[in-house]
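[1] Predicted model, plus sequence, below.
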Amino acid sequence: MSPVTTLSDIQRIKAIVGASSGNLVEWFDFYVYSFFSIYFAHIFFPQGDVTTQLLQTAGVFAAGFLMRPIGGWLFGFIGDRFGRKKSMIISVYIMCFGSLVIAFLPGYNQIGLFAPILLLLVRMLQGLSVGGEYGASATYMSEIATEGKKGFYASFQYVTLIGGQLMAVLTVVILQQLLDNESLRAWGWRIPFLIGAVLSIVALWLRKSLHETSDEAQRTNKNAGSLVYLLRYHWRPFIKVIGITAGGSLSFYTFTTYMQKYLINSVGLDAKTSSMLMTGALLLFMVLQPIAGALSDKMGRKASVIIFAVGLALFTVPIMVYLSTVTSLVLIFLLIFLALVICSFYTAVSGILKAELFPPQLRALGVGLPYAIGNAIFGGSAEFIALVLKQKGMESSFFWYVTAMGIVVLLISITLPNKKAVEKL
């Protein structure tokens, strides 16, 4: 019997909140870097124009993603062999340390090349942490939820992930109101990293009270957390998770983190207006997650992902091209929101869809590692590729790239088993 079988609904809700709190802090810390990079890029990369500086900080952002597969493997192994709870606690500790270091890290003018090198190393450490967070928390939420409501409960992983983004962009908006541009560029950008480190303490406290969802038999299984066994006997779902994550992550980062820079760099909006628009859009995006998750409980995860893939393939180019031509802020907001509605059919079911493809003794690793690989290659490089193509005058090529990945997801999603078939595995 599962160790959480006898939990009451109240206990399950508390467990979701506890797991989600750490997820929120992890992603707040991670996205603060992206949203505040326009203010600290010159601190670590003083040479070149604005686009060049953003390109360099985006490169560091992408490097953090390259550590995710290692984090996905390491924390997936810990989650399957020693428990989901332990894996999630360690990941928050690492993220807290990284944010604290960045908050006090000297710039290029103080320590020269050591500044960007240390920034890179810390971001890689945080990438390790986030790479491990996804698999453990997705597995935990899928296991703590009751049958028939798994999509709804599991959707809160992206509620908190988006909530972390929202907190990051809200921090931008608040600091923009309290500090002038010169102060933000000089020292104000350090404040959110301090906030993230402090919030981690609360998340650690909440996570320590979580109920473990794996049992002793699963953790002591000789194949628990085994990468060799996973690749030998479960390579098909492994490959499918990579492919679905590739398109899902690419679109997610395109319409969230890169979108803010696109509004400034290509649409021509100022930083404050861009931040306000993204704050409103992310808030609605967050609210959409449990709605889309509940829908997946009715129509199935497969149907949800197919809707996402078709929407991504059909609407990416029109939305992004039209954004660069309109001047109405209302229309700009609606276009961003449309893109996020499409994404919701992926984000709400992302964790539960993948968790249902693997047996319990391999679930954290099976979800975390292929997700981290797809996310690192396609999600982490999204901003970098977009900015490189913009520099070369080929910005629209990036939109077609996102469209092509939507087609890839569609082809994979057609081969997915329906939920009833998955339950028999």
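    The structure has been received and is ready for your questions.
[2] going forward, measure contacts and count neighbours with C-alpha atoms only.
    Will do.
[3] got the contact list for the residue most central in space within the chain?
    In the chain, the centroid-proximal residue (Cα atoms, centre = their mean) is residue 161; its distance is 6.1 Å. Going by Cα atoms under 8 Å, 6 or more residues apart in numbering, residue 161 touches 23-24, 27-28.
[4] if I look at it, how far off is residue 333?
    21 Å (Cα to Cα, to the nearest Å).
[5] Also residue 293?
    In terms of Cα to Cα, residue 293 sits 24 Å off from residue 333.
[6] Ok, residue 51 next?
    24 Å.
[7] Repeat that for residue 231.
    For residue 231 relative to residue 333 (Cα to Cα), the value is 43 Å.
[8] Who has more neighbours out of the two?
    Counted by other Cα atoms under 10 Å, residue 231 and residue 333 do not tie: residue 333 has more neighbours, with 17 against 14.
[9] what about versus this one:
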Amino acid sequence: MNAPTLASAPANASTPRSRAARTRLVMAAAVGNALEFYDFTVYAFFALVIGKLFFPVHDPVGQLLLAVASFGVGFFTRPVGGLLIGMYADRAGRKKAMLLTLGLMALGTAMIAVAPTFAQAGIAAPVILVIARLIQGFSAGGEVGASTTLLLEQAPSNRRGLYASWQFASQGLSALAGALTGVALTASLSTAQLESWGWRVPFIIGTAIVPVGWWLRRTMEEAPRESVAAAPKAPKMPLVTVLREHGRAVLNGLGVTIGGTSAHFIIVFYLSIYGVKTLGLPGWTAMLSGCVSGAILFVVAPIGGYLSDRIGRNRLMQTTRILLMLAIWPAFALLNQSPTTGTLLAVVTVLSIVHSLNVGPTGAMLGELFPRSVRATGAAIVYSLGVAIFGGFAQFFVTSLIVITKSVMAPAWYVIGCGVLSVIAVACMRERSQEALD
């Protein structure tokens, strides 16, 4: 039996009635993801200061490595958070799960903001820092599954791609805000002031944003015009159902996530580090590069989501993924031949535009893989697992490839290899943009 098309499917009853309601829904769903990437950016910006204050290692490089490691531990709890919070979202509702993830994210950020330094609390200081990162990783793992499924289920049927794309657009805006906050503090405070209290300011700002996000989520309507009782109930063991009945969807979703995540971490984060550490560019270019990529992601990702509603998600995903795979190697070759700030920014701009168009339909594609009863669980599992492995360990994989191959082009090959998996996955997926969600 053919799947229902938009023409034959009933109008999405849960669609918000006004522009204000639609805007509020998107803001409520995106605020948690935004807080995560804001914290991601400011932590990376102040990694040197945090390493010096929390880890009593005499070697500055060792301090930095420990600070980065404490940041990376959050990726280990992402899959666990994705699984547990995803199941909670399917059984208790998207709204309750979104309130939980926001509360956990706020707790982790606040713990970092007020954490005592090693000089003040000894070994307890790095322990508190690591616990905070674990809590944030757990929260982030469940955030995308709950909030993206809510956007999908309440979006107009012909705008699901656009609605879900705001999850990724919020990442760009928050990364830009985090970078600008770091630059402003560095420019206005002395080194002593930054080490004394200035590094805490971005985390305090992040914590202060939470009440607004909590109010948005607490007062939003999860299903304003639809009887929740009419929706299919989640099974007692959503994970078992996902793995037993939707194994192919899980593999396809992982393939999509792997391609997007590998490209995101190389283009948005690693390229700036590559420019400074490998090409010898000035340190300020790293932050400028991050600002450019963040701004482009915020503007272009919704365009990708919109186009996926019009021309099809699979077509857009395949076209932009192949373009990115074709462009990444020449981009790194150009950087090594002409290692200038202008070249770096030009490369980041072009790659970020293609990448942002590519991630635009990702949220909708992941949610559309699973039925409503296990949608949050399925989407959370594939996204958090793919990000944890191929995003959290991206720099490790790339560095290892450089050592093994003795080639500075290894980052390009990493993106190409992951991109091939993504292309195969999308080729195995049915186009759902013109079908009813449920």
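    That came in fine, so what should we check first? Just so it is clear, the model here is predicted, and its values are computed rather than measured.
[10] Just give the nearest non-adjacent residue to residue 65 of structure 2, would you?
    residue 51 (7.8 Å; Cα to Cα, 6 or more residues apart in numbering).
[11] Would you mind getting the average deviation of the lengthiest helix in structure 2 from structure 1?
    As assigned by DSSP state H, the longest helix anywhere in structure 2 is helix 124-154. Averaged over the aligned pairs, helix 124-154 of structure 2 sits 1.3 Å from structure 1 after superposition, using mean Cα distance after the TM-score superposition for structure 1.
[12] helices and strands around that helix, which ones?
    Helix 124-154 of structure 2 sits against helix 19-45, helix 60-72, helix 78-92, helix 94-114, helix 118-121, helix 160-188, helix 362-368, helix 375-390, with contacts defined as 3 or more Cα pairs under 8 Å, 6 or more residues apart in numbering; DSSP states H and E.
[13] which residues of structure 1 does it align to?
    Using TM-score structural alignment, helix 124-154 of structure 2 corresponds to residues 114-144 of structure 1.
[14] how close does residue 358 of structure 1 sit to residue 93 of structure 1?
    Residue 358 of structure 1 is 27 Å from residue 93 of structure 1, by Cα to Cα.
[15] Looking at the two, which is more packed in?
    Taking other Cα under 10 Å, residue 358 of structure 1 and residue 93 do not tie; residue 358 has more neighbours (22 against 18).
[16] Who are the contact partners of the alignment partner in structure 2 of that one?
    In structure 2, residue 358 of structure 1 lines up with residue 370, judged by TM-score structural alignment. By Cα under 8 Å, 6+ apart, the contact list for residue 370 of structure 2 reads 246, 249, 378-379.
[17] buried stuff in the match of helix 124-154 of structure 2?
    Within stretch 114-144 of structure 1, the residues scored as buried using 16 or more other Cα atoms under 10 Å are 115-116, 118-120, 122-144.
[18] and the counterpart of residue 184 of structure 2 in structure 1, how many neighbours?
    Here residue 184 of structure 2 is matched to residue 174 in structure 1, going by TM-score structural alignment. Residue 174 of structure 1 has 10 neighbours, counted by other Cα under 10 Å.
[19] and if you look at residue 394 of structure 2?
    23.
[20] now the one 4 residues further on
    Using other Cα under 10 Å, residue 398 of structure 2 has 21 neighbouring residues.
[21] how close does it sit to residue 351 of structure 2?
    18 Å.
[22] And for residue 85 of structure 2?
    From residue 85 of structure 2 to residue 351 of structure 2 the distance is 33 Å (Cα to Cα).
[23] Among the two, which residue is more densely surrounded?
    Taking neighbours as other Cα under 10 Å, residue 85 of structure 2 and residue 351 compare with residue 85 leading, 31 against 23.
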